[in-house]
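> sequence and predicted structure are below.
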Amino acid sequence: MHLHCIGIGEDKLYTLARALRECGYVVSGSGEDISAAQKSEMEEEGWPVTGETPSAGQIHTGLEGVITGAHVKPDHPELLKAADLEIKIYSVPEFLYEFARYKTRVVIGGDSGRAAIASVILHVLEYHNREVDHVISGEPEHTAHLTKDNDFILLTGNDLPSSETDKTPEFHWYRPNIALLSGMGAETETEEHFRIFVDRIVKGGIAVYNEEDEKLKTIVETSENPIRKHPYGRPEYEEENGAIILDTPEGPMPLELPDELALHHLAGAKWICQHMGVDEDDFYEAIAAYGM
């Protein structure tokens, strides 16, 4: 499958493009904001890439799709030509949904902590030799790994527009089978975005949510979507000589955590890992070897 990425200099799209190439896709790209490091990597690996001046030179009928970066303007020459040739144009979230349509989609949403929670989950799965697809957006970097065979895919998502040409909130595209909501902002529009996200969880799916966020709790608990709802909050702990001692079924566990918020991340990640087949004891075994 040959895909063309417009605005490939955007870190999120560049990371996705790399993962798609490693998965066996033919990927070309263009962009005015390609960094020197990205350009060097692409040249070394033989990517067909153009940059600097927007043109329609790489758009042709042999393409099976075009993926546009979040900041590419609607009047970009390549977008216009793709539309003229009736080539399917995807935002990054829309493409990821199509890629993962037949996988179990696990989506970490919320106004903060998405990448941190996903990092915990990936560590636990890797510790127990369980491979999973993932596309994680966050600081200090974006990461992605895609395969044609893995059953699960882990995604992070927010309620920002998917692109300049697709105003759908990013996480509305994903239609998760399993979702985690860590919290939400105070904007009225944000509340509506989260309400729609919960309603778009696959029927019979699972919503794990921070019950200490009252507005979020109300949204999840009043949703009429037939899903399972699992609240979580800050776990029990004590402080001793500056260290956090977590109360677990296996007994007290000392952890080096940056702040109390990290405890919430652990609690949410534990629920998600259990729904992905890792039991509680195995979760804590992995966490004992994890530094946040």
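In hand now; what should we look at? Please read all numbers here as calculations on a predicted model, not as lab measurements.
> all contacts plus neighbour counts: C-alpha atoms, from now on.
Will do.
> can you report how many residues lie near the residue lying closest to Gly57 once chain neighbours are set aside?
In this structure, Gly57 finds its nearest non-sequential neighbour in Glu78, 7.7 Å apart by Cα to Cα, 6 or more residues apart in numbering. By the criterion of other Cα atoms under 10 Å, Glu78 has 23 neighbours.
> in what helix or strand does Glu78 lie?
helix 77-84 (DSSP states H and E).
> got a list of contacts for the next helix or strand after that helix?
Using DSSP H and E, the helix or strand that follows helix 77-84 towards the C-terminus is strand 89-91. Strand 89-91 is contacted from outside by 65-70, 79, 82-83, 162-163, 165-166, using Cα atoms under 8 Å, 6 or more residues apart in numbering.
> off-centre distance for strand 89-91?
Relative to its chain's centre, strand 89-91 lies at 17 Å (Cα atoms, centre = their mean, to the nearest Å).
> in that strand, what counts as buried?
Ile89, Tyr90, Ser91 (16 or more other Cα atoms under 10 Å).
> ditto for stretch 155-163
Quick answer for stretch 155-163 (16+ other Cα under 10 Å): Leu155, Thr156, Gly157, Asn158, Asp159, Pro161, Ser162, Ser163.
> what about versus this one:
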Amino acid sequence: MSQVIHFISIGGSAMHNLALTLHQQGYTISGSDDEIYDPSRTRLLQHGLLPPKTGWFPEKITTDLNAVIVGMHASKDNPELVKAQELGLPIYSYPEFMYLQSQHKQRVVIAGSHGKTTITAMILHVLKYHNRKFDFLAGEQIDGFETMAQLTPDAPVIILEGDEYPSSPIDSRPKFLHYQPHIALISGIAWDHVNIYPTWDEYVDAFESLAEAMPKAGILIFDESDDMLDIIGQKDRTDITKIPYLPHPATTVEGKTILLTKKGAKVPVQVFGQYNLKNISGAMTVCDRIGITEEQFYEAIPTFRNVSMRLEKVAESSQRILFRDFAHSPVKVEATTEAVKHQYPNWKLVAVVELSTFSSLNKAFLEQYRGTLDMADQGIVYISKNASDVNSEAITADYVLAAFGKPGLLVFNKADDLLAHLIQQRDVASVFLLMSSGNFDGLDLNMLADQLI
């Protein structure tokens, strides 16, 4: 008889992917949510897992369930969660459940403030290229993979993208602490999520806890150029192996990035920027530890394409290019802007960042953006109309101008005005870079691409 598992908040990105992979393994799955959007909605519908009605239904929670998995979208007083607690059912966050299902596997966790999705995607791409058996959990949909999660009985290794967000409404521990990795990579530490970590020290503590929780004989891989990580990497633990990495040596030929190998070979890749060269080094170091040789890595990496929204080329002509990127935190905005400018040094770059998250709209945090758009020929900040919902503090244009400290910076708070301005720049600019974890209040990217390109 199959295991019966109920998902509270089944529409979540990781949650619905975990539900799908368990369904494929023969589990009986049910779920609830008060809102389910695409792509979750369509995927759940295709597999017969879409709840017939949105909302919470305590009557779904019975002693017939083997387990309940609760997502962060649910609240502590969620009626289904309360019922599960009253019945004494096993309740797990999804990272807890992933760990339970992978105790017999070699666990590799990719963590860090930035780059973790790309590094995870690179490792998965290389493993798939060489037909290796592996399980995984990724934070975004990855090219060539049907789902963002996979759990099978016989894969010897699992690659887990681990984030520092709380595990569930009843478990405030960072998700990555549940995985107990044999191999952990930390790609960089830059203060973020100030609603969860109000101070820099509290944020760093989460990553220190991950390093300290490594089992004996574990392997900690870290970006040597990150000052904070270098400190963590030098901490006195003689029972684990610590491996620092630096950006992979490379050159640029006619706008294309070429990796330079130790043996003198030249390997073209489809990504660019210093931080992607770091991502390649990190991914390569992990692959080396799980049985992929350098030669095998170099054979596979040229066909790797960037994850959606990671320096994604929306449109291109011989004269203009439009990029979009998930960058929203200061370190990501700066690294992405620099990468594009270095790749196209003689082209005029218009870089736009949207402030829409709790952190980016926090007055105490906004100073962290100082200098992040300096490499752009024209810098633009867009303040989301959801700003008042995200943070009660009024972020004015004057405050943004003072915080960023970039001469000539423009500030918009209406999508139509931003669109009109970008189209006006068509004849004077060549590279347009839109950075946001949101959507610029519904800015029509296709229309923008048609007008610009």
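Good, I have the coordinates. A quick note: this is a predicted structure, and the numbers were derived from the prediction, not measured.
> drop the TM-score for these two in here.
TM-score of the superposed chains, computed with TM-score structural alignment, normalised by the length of the first structure, equals 0.94; 292 aligned residues with a Cα RMSD of 1.9 Å.
> which residue numbers in the second structure does the helix holding Glu78 of the first structure align to?
Using TM-score structural alignment, the residues of the second structure aligned to helix 77-84 of the first structure are 79-86.
> outside of that stretch itself, list whatever touches it.
Looking at what lies outside stretch 79-86 of the second structure - Cα under 8 Å, 6+ apart - the contacts are 8, 56-62, 68, 70, 76, 90-91.
> buried members of these into ChimeraX, please.
To isolate the buried members of these in ChimeraX, using 16+ other Cα under 10 Å:
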select :8,56,57,60,61,68,70,91
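> which of the contacts of stretch 79-86 of the second structure fall within strands?
Within the contacts of stretch 79-86 of the second structure, residues falling in strands by DSSP state E are Ile8, Val68, Val70, Ile91.
> excluding chain neighbours, what is closest to Ile219 of the first structure?
Nearest one to Ile219 of the first structure, counting by Cα to Cα, 6+ apart, is Arg195 at 5.9 Å.
> ok, now Gly183 of the first structure?
Closest to Gly183 of the first structure by Cα to Cα, 6+ apart is Gly110, at 4.9 Å.
> how much space separates the counterpart of the one you found in the second structure from Phe222 of the second structure?
Taking TM-score structural alignment, Gly110 of the first structure has Gly112 as its aligned residue in the second structure. Gly112 of the second structure sits 9 Å away from Phe222 of the second structure, going by Cα to Cα, to the nearest Å.
> tell me which of these two has more neighbours.
Taking neighbours as other Cα under 10 Å, Gly112 of the second structure and Phe222 compare with Phe222 leading, 25 against 21.
> how about the more buried one, what does it touch?
Contacts of Phe222 of the second structure (Cα under 8 Å, 6+ apart): Leu185, Ile186, Ser187, Gly188, Leu229, Asp230, Gly233, Lys242, Ile243, Pro244, Tyr245, Gly282.
> residue in the first structure matching it?
For Phe222 of the second structure, the residue aligned by TM-score structural alignment is Tyr209.
> A strand includes that match, no?
Yes. With DSSP: H, G, I helix; E, B strand; the rest coil as the criterion, Tyr209 of the first structure is part of a strand.
> what about the strands in the stretch 1-150 of the second structure?
4-8, 28-32, 67-70, 91-92, 106-111, 135-137, 149-150 (DSSP state E, counting those that start in this stretch).
> quick one, strands of the stretch 151-292 of the first structure?
Under DSSP E, counting those that start in this stretch, the stretch 151-292 of the first structure gives strands at 152-156, 178-181, 206-210, 228-232, 237-240, 243-248, 251-255.
> what about Pro181 of the second structure, how many residues nearby?
28.
> please disregard the earlier target; I meant Gly277 of the first structure.
Gly277 of the first structure has 11 nearby residues by other Cα under 10 Å.
> contacting residues for the aligned residue in the second structure for Ser35 of the first structure?
Superposed on the second structure with TM-score structural alignment, Ser35 of the first structure falls opposite Tyr37. Residues near Tyr37 of the second structure by Cα under 8 Å, 6+ apart: Gly11.
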